[in-house]
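Asker: how would this look folded up:
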Amino acid sequence: MADRVTVDIEGLRERIDEAYSDNPLWTELSLAQKLRRLLLDGLENVESDRAPKPPAKG
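Answerer: Predicted coordinates for the structure are as follows:
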């Protein structure tokens, strides 16, 4: 069973719609699909920021 949440996006709809507006496929996605993509992108950024960094060479 899929996990579901209710999210208040008041004031965010335009920003969501414009996030990847340079990609014509973005307009074909549902709002739920757009939110999922944005969440995944954000999580990937957080995870890469938290990943151990190799020691600096010098």
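Asker: From here on, just use CA atoms for contacts and neighbour counts.
Answerer: OK.
Asker: hey, where'd the helices end up in the protein?
Answerer: Under the criterion DSSP state H, the chain carries helices at the ranges 13-18, 31-50.
Asker: Alongside the first, I'd like the structure of this one:
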Amino acid sequence: MADRVTVDIEGLRERIDEAYSDNPLWTELSLAQKLRRLLLDGLEKVESDRAPKPPAKG
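Answerer: Have a look, this model is predicted:
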């Protein structure tokens, strides 16, 4: 069974809708799909920021 959560997005709807407004496909997505995409993007950024950095050469 899928994990579900109730989220209060009061005051965020416009920001969510405009997050990728330069991509015409964004307007075709449901709110749930947009939220999932934004969550995945945020998680990927956090994970890449936390990844060990190679030692600097020099």
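Asker: re earlier: kindly reformat the helices of the first structure as CSV and extend each row with mean neighbour count and distance to P24 of the first structure.
Answerer: Written out in CSV, the entries for those read as follows (neighbours: other CA atoms under 10 Å; distance: least, CA to CA, whole Å):
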stretch, mean neighbour count, distance to P24 of the first structure
helix 13-18, 12, 11
helix 31-50, 12, 13
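Asker: As CSV, the ones you listed with distance to T6 of the first structure would be great.
Answerer: Converted to CSV, the helices of the first structure look like this (distance: least, CA to CA, whole Å):
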stretch, distance to T6 of the first structure
helix 13-18, 15
helix 31-50, 11
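Asker: For V5 of the first structure, which of those is the nearest?
Answerer: With distances scored as CA to CA, the stretch of the helices of the first structure nearest to V5 of the first structure is helix 31-50 (10.8 Å).
Asker: Average offset of that closest one relative to the second structure?
Answerer: Following superposition, helix 31-50 of the first structure is found to deviate from the second structure by 0.1 Å on average (mean CA distance after the TM-score superposition for the first structure).
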